[in-house]
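> Have a look at this prediction, sequence included:
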Amino acid sequence: MSDAHLPSAGGRALSPATGAPGAGRPLTAGLLLGVLGVVYGDIGTSPLYAARASLLLFGPEIGRADILGVLSMIVWALILTVTVKYIVFILRADNRGEGGILALMALAMRAARDERGRWLVALVGIAGASLFFGDGTITPAISVLSAIEGLKVVDPAFEEFVVPLSVAVILALFLVQYRGTGTMGAVFGPVTAVWFAVLALLGLVGIAQRPEVLEALSPHHAVAFAAAHPLATFVALGSVVLVVTGAEALYADMGHFGRRPIRVAWLCFVLPALTLNYFGQGALLLGDPAAIANPFYLLAPEWGRLPLVFLATAATIIASQAMISGAYSIARQCIQMGFLPRLIVRHTSETEEGQIYMPQVNWGLLAGVVILVLSFGSSEALAGAYGLAVTGTFLCTSTLAFLVFRRRFGWPLPFVVLVFGPLFLLDAGYFLSNVLKIPQGGYVPLIIGGALFAMMTTWHRGRELLFARFRQDSLPLRSFLARLPHSRTIRVPGIAVFMTSQADYVPNALLHNLKHNKVLHERVLFVTVLNEDIPAVPPERRREVTELAPDIHRVIIRYGFQESPNVPRELEQLRAEGVAWDAMQASYFLGRETVVAAVVPKMSRWRQWLFGLMSRNAVPATEFFRIPSDRVVELGVRVAI
């Protein structure tokens, strides 16, 4: 049974020039609002905690040179990591309009020169995807906590309510996921636009009080700070990187909006607003170092702090929603590319196939987020856990991008090294600095990412061994068809659809059916679902139909990693290709494999146990491929690996 899998770029039109969905759409205010709400929600909430976390290292006696040095590091992190790396270069690496770590991995795998190279590239992509889920667990926790902590600034008496209110907001957010993001999405853009406008306004007010803070725009302050305090600079990098969390979303969401709206929104709106706010917080600290307690909320006038808490909470909910939706999308891509077993995928929109809800992913994230909030209790404590997942994903992206731009796009090696070498070193500096925070919470994304990495590699390896065993034990289809006219097999009315992952071999379900029932249907279809390393397969390449013998056809159905399989819908189209099809006469035959240990196992015992556990808990093929359950015959097969 093919583990072909999932989601969907739906029927979005592709621009002939770039292949990006919606690339030809005019740049409208509505489109830019959508970009603000979906793409920049996460990075837009970083001012709540990033500047404070970066400057806390120096305590309440922080000096002017320290403030200007760290501010300079912050603004140049935004310029180098987000503007140069992602906006200028990484957005060029689209996989037929789609972005994200797995889309980049698919491009890099095509550029690999041999099977070993492809597997190494896959490992980098799996590592990046695993760390993404670690990031996805921490983002809602730290974002919501940092927003509601503003209540302590309004009145210290509210401190005991911060954690319970944070848990309540998080529970409400995850419990409404099944309804889809369509209704909520209508207000995401305007709310986020107001949020960025308030960030810019608060920053301008602070800068007006201390305009000398603008000196930090010069990188020489960062260089001087690093020269004077090399160890402190290295440690501070682990917190400075918090200002660019969410940068990966620029690339991951490229398929929804196209690269131009993302670039325009960043350069004209988001980057100026973030820079102004960070400088405003720095200006406040220049005048009152004690404001390090919470420079974001103390930047606002006293009468505006409570409304700001509500606006910040709304902004963090939007940021969390974007991360949750991204987790669904990445999980679906992992399934479709064969790195995770089948999971439940529910479509929450009748028109947008990309809007999905995955209950197992949702409840897993909810459990992780609530545990983090209760365990750490504050955004300051949780900041130690945050950076490792983000910087690990940055490193994976830079590694894959180097390979794609060199081999896929044919850039000269010196130019690729000149561009991505310094960016890789910067990412490595971020990552190594965050390694120091492992005892303070950095172990959290490592545990989450490590567990998911083990699951993905185990599933991928287990399926490879399973398919190899099928090929070894099965009868070649050509031989079976050659013998069929000379056999005494009874043909009965109806259509038999045999789902098989190996298009050139006889499905075990057919052999077992012949062995036990001694009959074969008048019309037979061997259906194989294949996954391709592109977002969406064009309609003209969706189905490949081959007549193998009279009334016996092989049907190969192809899906991209952004698409959800629907086998009955595709089989309905066979009439147009001259194949007699009647859904009411069709019976689907599926093999249900029970994995057992071989005499000489090819996987370690713990991997065999994990693979068996994942296999038993995978969503049934009937549900995943949308096959009517009342027309299915399942035949059990024991497979030794």
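Sure, I can see it.
> Could you use CA atoms for every contact and neighbour count after this?
Will do.
> What's the first helix or strand after the longest strand along the chain?
In terms of residue count, the longest strand belonging to the chain (DSSP state E) is strand 519-531. Following strand 519-531 in sequence order, the next helix or strand is strand 543-549 (DSSP states H and E).
> which secondary structure elements does that following strand contact?
strand 552-559 (3 or more CA pairs under 8 Å, 6 or more residues apart in numbering; DSSP states H and E).
> between the strand it packs on and strand 519-531, how big is the angle?
20 degrees (axes from the mean of the first three to the mean of the last three CA atoms, to 10 degrees).
> what's the angle from strand 552-559 to strand 543-549?
For strand 552-559 against strand 543-549, the angle by the same axes, to 10 degrees is 160 degrees.
> Remind me what the helix or strand that strand 552-559 is followed by packs against, helices and strands.
Tracing the chain C-terminally past strand 552-559 and defining elements by DSSP H and E, one meets helix 567-572 next. Using 3+ CA pairs under 8 Å, 6+ apart, no helix or strand is in contact with helix 567-572.
> tell me which residues in helix 567-572 are buried?
For helix 567-572, a neighbour-count test (16 or more other CA atoms under 10 Å) marks 567, 571 as buried.
> Could you list the residues in contact with the longest strand of the chain?
With CA atoms under 8 Å, 6 or more residues apart in numbering as the test, strand 519-531 has contacts from 1-5, 336-337, 489-503, 513-514, 551-561.
> Could you rerun that using 6 Å?
2, 4, 489-501, 551-560 (CA atoms under 6 Å, 6 or more residues apart in numbering).
> and the comparison structure, right after this:
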Amino acid sequence: MEDGSRLVKLSLAALGVAFGDIGTSPLYAIRECFYGEYGIAVTKASVLGVLSLIFWALLMIVTLKYLVFILRADNHGEGGVIALTALVKTAGAKAKSAGNVLVLIGLFAACLLYGDGMITPAISVLSAVEGIRIITPLFEPFVIPLTVVILGGLFLLQHRGTARVGILFGPVILVWFGILGFLGACEIIRNPEVLRSILPWYGFEFLLMNKMHGFLVLGAVFLVVTGAEALYADMGHFGKRPIQWTWICLVFPALALNYFGQGAVLLARPEEAHHPFYALVPPWAMIPMVILSTLATIIASQAVITGAFSLTKQAIQLGYLPRMRTTHTSATQMGQIYVAPINWLLMVSTIGLVLGFQSSSRLASAYGVAVTSTMLITTGLFYVVARTRWGWNRPAAGLLCGLFGAVDLAFFSANISKILHGAWFPLAIGGIIFTLMLTWERGREILSDQLKDITMSFFEFKKNLELNPPQSVRGQAIFLTGNPYMVPAALMHNLAHNKVLHSEIAFLHFKTEDVPRVPNLEKVEVEKLGGGFFRIIAHHGFMEEPHIEKILSLAREQGLEFKMENTSFFLGRERLTLGKQSRMSRWRAAVFRFMSRNALEAATFYEIPTDQIIEVGVQLEL
């Protein structure tokens, strides 16, 4: 009984987060098939054909691909393309070069999700607000300003978090799906002929009859599954079962009924193709429906924005982005965080998209390429995981992933034509962020190599101390180091200038593992090096935040008696210059230096008390 109650609670919570994006697609998906850039004529054959393609897209991509198979590829319970890439990274250890290429491809797929995070709030909220002009054409001038105000308010309130209003997300989306299904069912009862489109040959017949035009309409059909990747990414918050049961028992039936209902409207009244969703709504319910639609799209946008914050946090922990201030906005939900630079980037871009495109129909013409690219890459990464980690034979893995890949490729190809209509924007955003990540990783690698040259191993350092022992002062000091087996440059410089050493010194190295979280029992390694020296290696997952106080607390359990209040922390402050024979191009070196200057200080990131920090300058060349 308790397990059933917990499943219901998690399922309701998943409704408000995981299914918000895919649940608001009915606002614009059918419309774009018949009224958008590549809209097809509203005939009985085309309506049944499009509905068949939509039904089987939901069944093949969401139900079969993601909920049955992709959700199996969890990284210690966490999902999403970053977690999947981490699985591939560990699996590709034997074939290092191939593994590195796959990791880069997975990283690029993750970067594309930032573009998706910009366009989803824009198209969702705008499509909902456009309902006011259906109430009366007099409201037409207010559509864009109202959309901008709603989006601006949404981003401005992000720093306060969603903990207080988050409890309402599930019930609101539950009502939303209930009304979606009810409105669709009412129209289906009036015209049950639309249910024939469940048969797949109506879709095949549509593609054969309409040739290239029919193929391009697939770009609009794809809009019904654009939230599928979010289901995988949110698995860590809710688990597989709540997501699977919620989809099967509520979301899929409600969406199918609504899409079939919109099709029934078009069969009876083809002139409603400009907004078939609101054609389902009785005139007396139009104002409440516009309000509910707007609330649903705001919730869907919130989920996408939170996903972008989580993605940024993972990228920072894996060493692909500089440290940024991450604020927890909930005392109980670890996944609710706020990252200011990402929030402002999303806000400016999202509002810019609304002002630039002016309508949800034009935005739909730019939507899909980034998402189909991510889905195609996910299929490829899943094949590697199935072969290398699960031991599937080549025919089984190839047949399944070949089927998914063929569907993904068809949708990807149909969406390619959108590049000239604005789809270049999310691709460009993804490309820029991908370049920044590679630049940061490469820059840190160059600096790490230099630090190796100006320091020495602990064995060499200890021999030098025996030959020329320095003055020892009573006290405890911790030196943060990027390489636990080399003496930190800060210690070398401190010894060279001050000629003294503390009686107890620990080298502390933070290591991010390719898993979401590391158990406390495995978090800290403490090694006595002799002569008052210790080595601490702190392991943490890419979903965790390393805090110095917790590390020292776990280290004390292993016999390291360093007290937080009595310890001095030595950090190296890097001064970067451009060398004559730089290993980076000048523009990338300039970008890296800018990112480095604006990175959050290590003391703040690891929550080290500022009055116990001693910084030692180190000059390095890029």
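Okay, I see it. The shown structure was predicted, so the numbers you read here are calculated from the model rather than taken from an experiment.
> Any idea what the TM-score comes out to?
Once superposed, chain against chain, the TM-score is 0.97 (TM-score structural alignment, normalised by the length of structure 2); 619 aligned residues with a CA RMSD of 1.5 Å.
> re earlier: residue range for the longest strand of structure 1 in structure 2?
Counting by TM-score structural alignment, strand 519-531 of structure 1 falls onto residues 500-512 of structure 2.
> what's the spacing between the counterpart of Arg542 of structure 1 in structure 2 and Arg517 of structure 2?
Aligned by TM-score structural alignment, Arg542 of structure 1 pairs with Lys523 of structure 2. Separation of Lys523 of structure 2 from Arg517 of structure 2 (CA to CA, to the nearest Å): 9 Å.
> Same question for His547 of structure 2.
From His547 of structure 2 across to Arg517 of structure 2, the span is 14 Å (CA to CA).
> When the two are compared, which one has more neighbours?
Applying other CA atoms under 10 Å to His547 of structure 2 and Arg517 shows that Arg517 carries more neighbours, namely 20 against 16.
> Pretty sure that one sits against Glu545.
No: Arg517 of structure 2 is not in contact with Glu545 according to CA atoms under 6 Å; the separation is 9.6 Å.
> quick one: what helix or strand has the alignment partner in structure 2 of Ala401 of structure 1 in it?
Matched by TM-score structural alignment, Ala401 of structure 1 corresponds to Phe382 in structure 2. Here Phe382 of structure 2, judged by DSSP H and E, is contained in helix 369-388.
> Also Ala168 of structure 1?
According to DSSP H and E, Ala168 of structure 1 maps onto helix 162-175.
> any idea how far the following helix or strand past that helix is from the chain center?
The helix or strand immediately downstream of helix 162-175 of structure 1 is helix 182-209, counting by DSSP H and E. Averaging C-alpha positions (CA atoms, centre = their mean, to the nearest Å) puts helix 182-209 of structure 1 25 Å from its chain's average.
> With stretch 25-44 of structure 1 instead?
So, by CA atoms, centre = their mean, the centroid of stretch 25-44 of structure 1 is 19 Å from its chain's centroid.
> Mind listing residues that contact it?
With CA under 6 Å, 6+ apart, stretch 25-44 of structure 1 has contacts from 188-189, 192, 245-246, 249-250, 318-319, 322.
> Could you do stretch 601-610 of structure 2 as well?
547-548.
> In structure 2, which residue range corresponds to stretch 253-269 of structure 1?
Aligned using TM-score structural alignment, stretch 253-269 of structure 1 spans residues 234-250 in structure 2.
> any idea where the strands of structure 2 begin and end?
Under DSSP E, structure 2 gives strands at 327-328, 337-338, 471-480, 500-512, 524-530, 533-540, 567-577, 613-621.
> which other helices and strands contact the first one?
Counting contacts by 3 or more CA pairs under 6 Å, 6 or more residues apart in numbering; DSSP states H and E, strand 327-328 of structure 2 packs against strand 337-338.
> go on, the last one?
Judged by 3+ CA pairs under 6 Å, 6+ apart, the packing partners of strand 613-621 of structure 2 are strand 567-577.
> distance between the strand it packs on and the chain's centre?
Worked out by CA atoms, centre = their mean, strand 567-577 of structure 2 lies 32 Å from the chain centre.
> what range in structure 1 matches that strand?
Using TM-score structural alignment, strand 567-577 of structure 2 lines up with residues 586-596 of structure 1.
> average gap between the matching stretch and structure 2?
Following the fit onto structure 2, the mean deviation recorded for stretch 586-596 of structure 1 is 1.4 Å by mean CA distance after the TM-score superposition for structure 1.
> And that stretch, what's buried?
By 16+ other CA under 10 Å, the buried positions in stretch 586-596 of structure 1 come out as 586-593, 595.
> Residues touching that stretch, excluding its own?
Outside stretch 586-596 of structure 1, the residues that reach it (CA under 6 Å, 6+ apart) are 495-499, 509, 631-640.
> Out of the residues you listed, give me the two with the largest separation.
By the measure CA to CA, Ile495 and Ala640 form the most distant pair in these, at 31.1 Å.
> out of those two, which sits in the busier spot?
The residue with more neighbours, out of Ile495 of structure 1 and Ala640, is Ile495; 23 against 18, by other CA under 10 Å.
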